[in-house]
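*Asks:* below are the sequence and a predicted model; questions follow.
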Amino acid sequence: MSLNIHYKEDFKNRHIAPNAEDTEAMLSTLGLTSIEELIEQTVPQKIRLKKPLNLPVAKSEKEYLESLRQTASLNKVFKSYIGQGYYDTTTPGVILRNVMENPGWYTQYTPYQAEIAQGRLQALLNFQTMVIDLTGMEIANASLLDEGTAAAEAMFMQFSLRKNTQANKFFVSELLFPQTIDILKTRANPFGIELVIGDHQAFEATEEFFGAIVQYPAGNGEVFNYTSFAEKAHAKNVKLTVVADILSLTLLTPPGEWGADIVVGTTQRFGVPMGFGGPHAAFFATKDEYKRSIPGRIIGVTIDSHNNYALRMALQTREQHIRRDKATSNICTAQALLAIMASFYAVYHGPKGLKLIAERTHGLAVALSQSIEQIGYQQLNKVFFDTIRVDLGDLKDSIHRECIDNEINLNYIGTVATIALDETTSIEDIKLLNKIFSKVKAISADSVELAEEKNIQTVIPAELQRTSAYLTHPVFNLHHSEHEMLRYIKSLEAKDLSLCHSMIALGSCTMKLNATTEMIPVTWAEFGRVHPFAPADQVAGYYTVFNEIDRWLSEITGFAAMSLQPNAGAQGEYAGLMVIRAYHQDRGDHQRNIALIPSSAHGTNPASAAMAGMKIVIVKCDANGNIDVADLKAKAEEHKANLSCFMVTYPSTHGVFEESIIEICEVIHANGGQVYMDGANMNAQVGLTSPANIGADVCHLNLHKTFCIPHGGGGPGMGPIGVAAHLVKYLPGHAVVNINNEKSIHAVSSAPWGSASILIISHAYIAMMGGEGLKNATEYAILNANYMKARLEKHYPVLYSGSKGRCAHEMILDCRGFKNFGIEVVDIAKRLMDYGFHAPTVSFPVAGTLMVEPTESEPKHELDRFCDALIAIRNEITQVENGTLDKLDNPLKNAPHTAAKVTGDEWSHSYSRQTAAFPLPYVAEHKFWPSVGRVNDSFGDRSLVCACPPIESYMEEEVSL
């Protein structure tokens, strides 16, 4: 027997689940002999790539982690006092291991199917409660992307709510963090909003203003009393947004108590690593009267079909898909996983623990201020929470050198340095700073008296000190030992279905393997503890990753360059459209503001176009689901003088490779427009074709879909954009870190590279798959989809397919005919839970349908399990149709069935408990029990409760029902 000493683990065989036997069986079902034959029948030849992807040879998992260790070592993890919205923090081990590093939490999907998402819904309700309590506001959402974009959402909400429609000025305190001002400039421009940036103490409100925004504490660390400012603003009908530091609100009077209309900020310092900029969960809180205008998601309390407490997403559920260009926001991805971590941080520490952390941070800042002044420096902030401001004068360079030698970063603005302390700061850190400042003045550090704890008094005046209670709900007061916290986390996790349990076949959402090796480096200190504004010479490791992923994604898309800044898919859409807008305006074509969008488009497309100041013209689709080329030509020519762009998803949202795509792009270019491609369906393109090869000018990539960043229960996501050469100069810049091109638009996200730490996940995926592996993944995504189509089309009409009868990587099952005998598509979705599955995408892009996408990382036996479930459900529908099952009392209408219901003393249904709970043999072996019955959405919306109610109220509500 010869021995193979050159054997190496091949990651692509771990990622792509079907083996050779599976492949042969699936191809046989399709009547084919090879995958190449399937691709020939699916992907139009004229858009196929002529040569393989030019990517590095695939690494094994071991090789990748070893090489990334070398790259990570190029990052220098200095002690950061930079602040500016980013702070070092301690992630409690019980949260790090059991949430952030746990696939039971990070592989969940957005909780659109509430009955199998009660755990994360509860954690997100805790988040909302935490935000409401700390800000002193009445209602909060379940997170936004980052602090800067949350501030921009607040500005636009104020703009939308203005009573004087002529008011177009927005006052911006010059003491906002510069990255936030940068984003406000981006968002204001398309709507003609005039930003007036200045000193809030000199501001005079007039009727020309619709809103104002201030920072609390201010960007320089000073804490101002804004009470009179708020009163003067309200006297002129000017609404006030406050950007607040969430930890400071345990000590400072909350903005809701002194006049804020909206409060936004980030929860990063609640246990979420800096990660060179993200991902972090922003918060958005406001008054109850504005609840229907809040951007993003809101979690609300309701009841289930058994009158028990239940949760679900309220009001804003995918509202952009309903209102499209009339939507108030294009937000689709939030930061659910990070919001969940922050909420658990608050649960673990409780109100007392949070206050102690804040008091220690503030106390050390006071002690440092006193000792710095003893040494002979002037400390400029009179009232502060965690940040002091030191005038260094002509000693600035010397201080800077000493700090670097001691691996310390301060924030320098001219000859002034701000020093922002945080949870991780210690007495020893203060002593080291004193030593540095003393050395530069040639003073012995031993002569500096560091105030003892009993002598440290707050510098916050009484009128700014918080007196109101917060986090009084039992959930924040019961789980402070690690054992209690572990059990609480696990109790919530057990209520949620994730990729740990079964495939999640969501069309357009691409729920695929998030390999453990891809995830491991995210929590390495070399990546997690780096400040996004750290000097460039300290972050060579990150720059190496960025440069490589830029090159690789450019090769995959065929484009000249990428911007990694957009931190969500919809954010990428917006960034791409703003780049197109800048291109036209730079050429003097200011009138080009028409966006042609097919009727099949994702709802975020028209919403993003509207946010970019464009007017939307809808292009028809034909009976086969394809873009109506004749209608496109007519509208492109009609709007030739004003045409900005055409937004297209490819393959189409209908799951088809449209053969007219090159002609479509040519029509747009011939009429002076640009082609924007929505990259939601890139999982059917990689290695076979590319956006540039098809004719697109811009494309965003959902890294949380095609490139394996996990969905995290509703976020994080990443949406970088690739552009053709003529658009590179307009890619987003940044106000703090110089990444600007010749004519960069202002920033679209707070951090220069968006959620930088999770870019490593996609970097790992591409590096371990290699060019051939990525192509194989695309081929198997198409094979798996067509195999499922072949099995299911005998039972459900498949709405669209290509000219040779093939679908792309997803298909649409038409369930509309079942309404004739009382079965709705939602009944099928809920019944799938009894079989242990999350429903495919419901009623999108066509109402009354299911859009199914299996991905390449599901094996044949899992595809078969899912098909068996849908076929069994179809048989149940047949029984309703022929009267074997009652039209109203049947397993579909009563789904999902909980353990409490099935095992209860009473069973009044006309079908058996066995049918309800174990409809197929495999279910008994893998049973996942929904924790609640079908949720009542309308009940919750009629009586909106978006914070944790007292325990007693659950009991009272149940009795009253």
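*Replies:* Perfect, I can see it now. Numbers count the residues shown, from 1 in each chain.
*Asks:* hey, let's count contacts and neighbours off CA atoms from now on
*Replies:* Noted.
*Asks:* list the buried ones in stretch 157-177?
*Replies:* Within stretch 157-177, the residues that qualify as buried by neighbour count (16 or more other C-alpha atoms under 10 Å) are 157-159, 162, 167-177.
*Asks:* what sits up against it?
*Replies:* By C-alpha atoms under 8 Å, 6 or more residues apart in numbering, the surrounding residues in contact with stretch 157-177 are 84-85, 155, 181, 192-200, 207-215, 218-220, 239, 293-295, 328.
*Asks:* now, these that are in strands?
*Replies:* 194-198, 209-215, 239 (DSSP state E).
*Asks:* quick check, nearest of the residues you listed to residue 519?
*Replies:* The closest of the ones in strands among the contacts of stretch 157-177 to residue 519 turns out to be residue 215 (C-alpha to C-alpha; 34.8 Å).
*Asks:* returning to what we had before: and the ones in strands among the contacts of stretch 157-177, which two are furthest apart?
*Replies:* Spatial extent of the ones in strands among the contacts of stretch 157-177 (C-alpha to C-alpha) is set by the pair 194 and 215 at 19.1 Å.
*Asks:* and the comparison structure, right after this:
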Amino acid sequence: MNTDSFALRHIGPRPENISEMLQVIGVDSLDQLIYETLPDGIKLEKELDLPEALSEQEYLEHITKLAAKNKVFKTYIGLGYHNSNTPPVIQRNVLENPGWYTAYTPYQAEIAQGRLEALLNFQTMIVDLTGLELANASLLDESTAAAEAMNLLFAVRDRKQKKNKVVKFFISEEVLPQTIAVLETRANPLGIELVIGDHQEFDYSEDFFGALLQYPGASGKIYDYAGFVQKAKDAGIKIAVAADILSLVKLRAPGELGVDVVVGTTQRFGIPLGYGGPHAAFFATKEEYKRNVPGRIIGVTKDRDGNLAMRMALQTREQHIKRDRATSNICTAQVLLAVMAGMYAVYHGPKGLEYIANKVHKSTVALANSLEELGFYQLNETYFDTIRVKADVEKVKQIAEASEINFYYPDANTVAISLNETTSLTDLNNIIAVFAHVAGKESHKVTTLEKSILENISVSRDTPFLTNDVFNRYHSETELMRYIKKLERKDLSLNHSMISLGSCTMKLNAAAEMLPLSYPQWGNIHPFVPINQAQGYQEVLKRLEDQLTEITGFAATSLQPNSGAQGEYAGLMAIKAYHDSKGDTHRNICLIPSSAHGTNPASAVMAGMKVVVTKSTEKGNIDVDDLREKALKHKDNLAALMVTYPSTHGVFESEIKDITKIIHENGGKVYMDGANMNAQVGLTNPGKIGADVCHLNLHKTFAIPHGGGGPGVGPICVAKDLVPFLPSNPIIETGGTSPISAISAAPWGSSLVCLISYAYISMLGPKGLKSATEHAILNANYIKQRLNNHFKTLYSGERGRAAHEMILDLRPFKEKGIEVVDIAKRLIDYGFHSPTVSFPVAGTMMIEPTESESKAELDRFCDALNSIKEEIDAIEDQENNLLKNAPHTMEMLTMDEWNFPYTRKQAAFPLPYVSENKFWPSVKRVDDAYGDRNLMCTCDPIEEYMDSE
């Protein structure tokens, strides 16, 4: 037993279990199983060219040395990113707690009530501060949230605007530069024409459907937009505002002005900078646009007993229903970060937030006054936390960086300074000292913060916020710790049992991978610092890019996309840029198999492509004849094929190389969805099968935790032809030689959590990565065989094997009145989260155990499902039985009366193992339909919900 081996800790089955598992499957060796699973002609001939595995201790020493290469200066760059204080009680009990970071998206509401409540708090906070009626449960970053706002306003144009083909969108030149870049990327494929200019000179032409303003502006200046908004509304132009969330504590809520959408980031509510992410963006709008809101909304509903319950409302998996007609391709939110930001508001409450906002603002006023006394002209008449002064930039920069201070320099004669929550009196005086040195004058010290300039301006806030009880009772650490724990106990996460979600790869998120996220040398780096101050990050990110490039068999990688769906979009935009560079601007047809992830068609439409669906065979494979026919039919306009491999049906298709060849012969490129890379790493790769680009879900195959529904990272890896088109950033140079504009706000996306994937690959090494893939396939086929007598597997490979996941056909149980959802809810009573339900085939479950689960856990899961089958067989009353009444709560089990045709023990403790580690759901089955009919998305007093009903 090599205790230095990380693979020993990551991979679940013990060596002594493997022979038993192989015997059940009916093969002599793991090599034989892999031979029978993968088709001929796609296997790698050699081991991955990666460094040998590090032990956990070696890795932690290595990452600590790299961290020391980052220079943590006092940074006042701003531009939407600010240092903030993460309250230790939130750091320890949320960020560093597997009960929160290993949870899955709350599709099974009954075992996610804690997360759902925390997200409802987040939505309430956003609604209160923005003054709008409805907020979602987070987006990826401020810039992509602004792009989604533009898309929403485009979609809700009135009939006259649509008839007249009104496509112009105005952007104030005060909008953040990275946001403008993302808007440029998103607008072009949709035919939206951007006009960037001074909002004070806007002519309110009827040629515009919408406009975006920044509040306060990128310069730091606070504008009163009331007049602009009224004139725009009179002209039929809808308005989005990108707002700084902390400033909204002191400034008038944009919703009160009549704007239609407010977006921004909650990063400065206790979230580390992390060289750009992950951070939870917010999106608020009017209730009339509720069916156009991107991402997820948490709504209040009731359970079967009428008790208050929460669920994901309206948008649940809408891409998989609407596909190419979906509102957005967004699949991942930033749940873990939204939970942290919401808890920051709960902990500080309205008075605490006001104290922090006042401190930031008064510090800025004191700084401005001091610099003016030194003779530096300050440009902003009104401001919250950002001033701009006229000065010799080269001189200021030299002295500031020698003093380990970063400012932002918008031009050669202007210095921008954005203060933040962490700025102390000492920091203020150090800034003043820099300018005194530049001026050659004596520096005087600021000793108190007294003045504010916000009380008497036209946009000063005069409305209350965060009045709900939850924001006014947990202000001691003891109380907040207990509140967080109370919510955690309502959620089933990986720290309780296996979550065998097909397509979602819920594997071990090892402690050694997670620890460095709390190091200040990684957390406190602004994404726009000079490159020489982030050498630790640069080394990690470059090595991770190289690792992923080698694993995929491609030529280069971009880490910028912040989610899998964003990676899909980035890959398609790179393909589009390639075709455009060849003069083939007409190539816009994207072939997509009927079995594909729903985000695929949604992404293709966003990239300006027209979706043509290809058929699947009875065995679940791509119908190659149909594909060939459609490729030939559209050969003059063929842009791409989107294919998932192994397929969404859990099968390695043997004709994959013929499929990619057909596309190439007809002028298209092949995009491979990397959702199922956990079955490929070390055995085959996208380059080997003939793909041109793939995205990778680092929150799946490469061990970043799902965090209850995010963060996600979806880098794209590309073949040589597409390398020039990798995405850029307007502030820090990155991307290819002919890059597409930005996909997300930060140059390298969510850099902080990329440390996790770097750790995963570095500690497994080439042998461990391959072994992880082999054991993922082993575990899947073991489950398949153990369930074989009771459940039919819908699709298998040509030699009868599953890849790393399989689909169980549960439709035959309808004869007993049992739907797939009943089995999902009954699994809760056995202590398990349901596998993926009704995707990609209605009435089925898709199971993926991953390599991290032990034989003992696999056996418990199989025992549970087999036991449920026996319960189905024993059903006499199709309306009153163990499955229809599941899940069973503690309240239900302890009632005086028991009017069910089965015992309490059968309900709560159906197998012996359950009593050893019982998970009690906090609510009975949730009423989905009621929640959609009565959409309530804030944590208002219970009386208001009752009045509404």
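*Replies:* Cool, the structure landed. All of these numbers come straight from a predicted model, not from anything done at the bench.
*Asks:* before we move on, back to that, out of the buried residues of stretch 157-177 of the first structure, list just those in strands.
*Replies:* Short answer: these in strands (DSSP E) are 169-173.
*Asks:* any chance of those in CSV with distance to residue 53 of the first structure as columns?
*Replies:* Below are these laid out as CSV (distance: C-alpha to C-alpha, whole Å):
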residue, distance to residue 53 of the first structure
169, 50
170, 48
171, 50
172, 47
173, 49
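*Asks:* do a quick rundown of the strands in the stretch 451-600 of the first structure.
*Replies:* Under the criterion DSSP state E, counting those that start in this stretch, strands of the stretch 451-600 of the first structure are mapped to 561-563, 594-598.
*Asks:* in the second structure, where's the longest helix?
*Replies:* Of all the elements of type helix in the second structure, the one with the most residues (DSSP state H) is helix 335-373.
*Asks:* can you pull the buried residues of that one?
*Replies:* Going by 16+ other C-alpha under 10 Å, helix 335-373 of the second structure has these buried residues: 335-350, 352-354, 356-371.
*Asks:* that one - contacts with which helices or strands?
*Replies:* Packing partners of helix 335-373 of the second structure (3 or more C-alpha pairs under 8 Å, 6 or more residues apart in numbering; DSSP states H and E): helix 88-90, helix 113-130, strand 386-390, helix 425-439.
*Asks:* which bit of the first structure covers the shortest one?
*Replies:* When you say that, I think you mean helix 88-90 of the second structure. Mapped onto the first structure using TM-score structural alignment, helix 88-90 of the second structure spans residues 93-95.
*Asks:* same question, stretch 603-622 of the second structure
*Replies:* Using TM-score structural alignment, stretch 603-622 of the second structure pairs with 608-627 in the first structure.
*Asks:* how much does the longest helix of the second structure stray from the first structure?
*Replies:* Mean deviation of helix 335-373 of the second structure relative to the first structure after superposition (mean C-alpha distance after the TM-score superposition for the first structure): 0.3 Å.
*Asks:* distance from the chain centre to that helix, please.
*Replies:* Helix 335-373 of the second structure has its C-alpha centroid displaced from the chain centroid by 26 Å (C-alpha atoms, centre = their mean, to the nearest Å).
*Asks:* go on, stretch 204-219 of the second structure?
*Replies:* Computed by C-alpha atoms, centre = their mean, the chain-centroid distance of stretch 204-219 of the second structure equals 27 Å.
*Asks:* would you work out how far apart the start and end of it are?
*Replies:* In stretch 204-219 of the second structure, first residue to last residue: 23 Å (C-alpha to C-alpha, to the nearest Å).
*Asks:* for that stretch, buried residues please.
*Replies:* Quick answer for stretch 204-219 of the second structure (16+ other C-alpha under 10 Å): 204, 206-219.
*Asks:* what of stretch 707-726 of the second structure?
*Replies:* 707-719, 722-726.
*Asks:* could you do stretch 433-450 of the first structure as well?
*Replies:* So, applying 16+ other C-alpha under 10 Å, buried residues of stretch 433-450 of the first structure: 433-440, 445, 448, 450.
*Asks:* can you tell me what sits against the match of helix 88-90 of the second structure?
*Replies:* 341, 344-345, 482, 485-486.
*Asks:* residue in the second structure paired with residue 463 of the first structure?
*Replies:* Aligning on TM-score structural alignment places residue 463 of the first structure opposite residue 458 in the second structure.
*Asks:* tell me the contacts of its match?
*Replies:* residue 224.
*Asks:* can you tell me how far it is from residue 465 of the second structure?
*Replies:* According to C-alpha to C-alpha, residue 458 of the second structure stands 19 Å off from residue 465 of the second structure.
*Asks:* before we move on, what about residue 393 of the second structure?
*Replies:* 40 Å.
*Asks:* ok, residue 220 of the second structure next?
*Replies:* Distance from residue 220 of the second structure to residue 465 of the second structure, by C-alpha to C-alpha: 23 Å.
*Asks:* great, nothing more from me.
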